[in-house]
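**Student:** sequence and predicted model, in that order:
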Amino acid sequence: MMSVKHLLASSLLLLSASTALAEGDLTRKPVELPELILGTEESGYGLSQTEYQLETGKAYRLTVTASGLKPYALKAPAFFTSIYLRKIEVGAAEIKAVSLTELEFEDAGEAELFFVPIKPGQFPFYIDGLEHKGMTGNFVVR
């Protein structure tokens, strides 16, 4: 049987460990991911990245840039529902939303996503309607 002294010491140790893990705002120092450029080839097809390796609980910043050669609608439904979306920045606007369905670009433009993955797995992303042109990739979350 554990003595009161050992029980108190164990409780204090657990309390201090859980406090240390909870300190700070994990969303405030995001890791900048390689830019995702949509339409990297002269034809307007192609992606600059086809895979992103991520970890749960880490904050990330992803810049998505459309070349303007075609309209692009970036979709990643399973991924978008498995992240904490902190905000999206477009130009001078900062958008705060609970979730994201797609990022659509009619012309050249840029959007920055700030997020924290909360679920591990492999999550496909694609440009809607242009998958057959190879405009697909994966978010791999460990």
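**Tutor:** Looks like it arrived, so ask away.
**Student:** alpha carbons only for contacts and neighbour counts from here, please
**Tutor:** Fine.
**Student:** tell me the centre residue of the chain?
**Tutor:** Phe115 (4.5 Å; C-alpha atoms, centre = their mean).
**Student:** helix, strand, or coil at that residue?
**Tutor:** What DSSP: H, G, I helix; E, B strand; the rest coil gives for Phe115 is strand.
**Student:** quick one, what contacts the nearest residue to it once chain neighbours are set aside?
**Tutor:** Distances taken as C-alpha to C-alpha, 6 or more residues apart in numbering place Leu85 nearest to Phe115, at 4.5 Å, with adjacent residues excluded. Shown in contact with Leu85 (C-alpha atoms under 8 Å, 6 or more residues apart in numbering): 96-100, 113-116.
**Student:** how close does Thr101 get to Asp107?
**Tutor:** 19 Å (C-alpha to C-alpha, to the nearest Å).
**Student:** one step back: if I look at the residue nearest to the centre of the chain, how far off is Asp107?
**Tutor:** Applying C-alpha to C-alpha, the value for Phe115 to Asp107 is 24 Å.
**Student:** all helices of this structure, in order?
**Tutor:** 4-22, 77-80 (DSSP state H).
**Student:** ok so, going back, show me which of the contacts of Leu85 is closest to Pro77.
**Tutor:** Leu100 (8.2 Å; C-alpha to C-alpha).
**Student:** this is the other structure I want to compare:
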Amino acid sequence: MKKAILAAVMLAAIPFAALADDDDDAKPEAGLGLAGLLSKSNRETLPELTLSAGQPVSKAPLTLKSGKYYTLKIEADGSQELALEGAGFFRAIWINEIVIEGIEIRPLGVDSLEFDEAGEAEISFVAIKPGSYHLKVPGSTGETQQVAITIE
């Protein structure tokens, strides 16, 4: 009986032994590392978004891939109290953390980020739900006051 239990435990351990060589620095074509979706090979830094009175929020639309881990930096110059809202986008991603002045926040949900003065926030997240979304300055109607985001 003991031999049967030992054999079952050893057979169950085989898949884990195969993963032991799977480091976090694996090439994308080799698959994800032990950290899964959070592996270094699955990370990408997006172009910075800017909040400034009368200036475009982004230089171009963003195209993301579902299942990929992203970092997005948002910088406000303090020229005006401005926010970015996008409840639909925030519901289509899993937010790992939002970092503001070195303080890491791990929220369950976000509707918007508002900057009362100059500063920056960095959001790290995994894109989940494919679709077309926007992050925009609330109350604005201009195309330059928003960034179109597509998750494929």
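**Tutor:** That came through fine. These figures come from a predicted structure and were not determined experimentally.
**Student:** quick TM-score on the pair, please.
**Tutor:** The TM-score (TM-score structural alignment, normalised by the length of structure 1) is 0.76; 123 aligned residues with a C-alpha RMSD of 2.2 Å.
**Student:** give the aligned equivalent of the residue nearest to Phe115 of structure 1 in structure 2.
**Tutor:** By TM-score structural alignment, Leu85 of structure 1 lines up with Ile95 in structure 2.
**Student:** could you measure from the counterpart of Phe105 of structure 1 in structure 2 over to Gln80 of structure 2?
**Tutor:** For Phe105 of structure 1, the aligned position in structure 2 is occupied by Phe115, per TM-score structural alignment. Separation of Phe115 of structure 2 from Gln80 of structure 2 (C-alpha to C-alpha) stands at 9 Å.
**Student:** more neighbours: which of these two?
**Tutor:** Higher neighbour count among Phe115 of structure 2 and Gln80: Phe115, with 19 against 15, using other C-alpha atoms under 10 Å.
**Student:** residue contacts, the more buried one?
**Tutor:** Taking C-alpha under 8 Å, 6+ apart, we find Phe115 of structure 2 in contact with 76, 78, 81-83.
**Student:** which one of these sits in the busiest neighbourhood?
**Tutor:** Ala76 (23 neighbours).
**Student:** skipping adjacent residues, who's closest to that residue in space?
**Tutor:** Leaving aside its chain neighbours, Ala76 of structure 2 sits nearest to Leu51 (4.4 Å; criterion: C-alpha to C-alpha, 6+ apart).
**Student:** quick one: map the one you found onto structure 1.
**Tutor:** Using TM-score structural alignment, Leu51 of structure 2 lines up with Leu38 in structure 1.
**Student:** ok, the closest residue to Phe80 of structure 1 other than its chain neighbours to Ser43 of structure 1 distance?
**Tutor:** Spatially, and ignoring its direct neighbours in sequence, Phe80 of structure 1 is nearest to Leu100 (5.9 Å; C-alpha to C-alpha, 6+ apart). Distance of Leu100 of structure 1 to Ser43 of structure 1, given as C-alpha to C-alpha: 28 Å.
**Student:** which of the two has more neighbours?
**Tutor:** Leu100 (17 against 9).
**Student:** which residues does that one contact?
**Tutor:** 80-81, 85.
**Student:** now it: how far from Ile88 of structure 1?
**Tutor:** From Leu100 of structure 1 across to Ile88 of structure 1, the span is 9 Å (C-alpha to C-alpha).
**Student:** check Phe105 of structure 1 too.
**Tutor:** 14 Å.
**Student:** leaving out chain neighbours, which residue sits closest to Ser67 of structure 1?
**Tutor:** Per C-alpha to C-alpha, 6+ apart, closest to Ser67 of structure 1 is Ala108, 5.0 Å.
**Student:** test my guess that the one you found contacts Ala66.
**Tutor:** Yes. With contacts counted by C-alpha atoms under 8 Å, Ala108 of structure 1 reaches Ala66, the gap being 5.0 Å.
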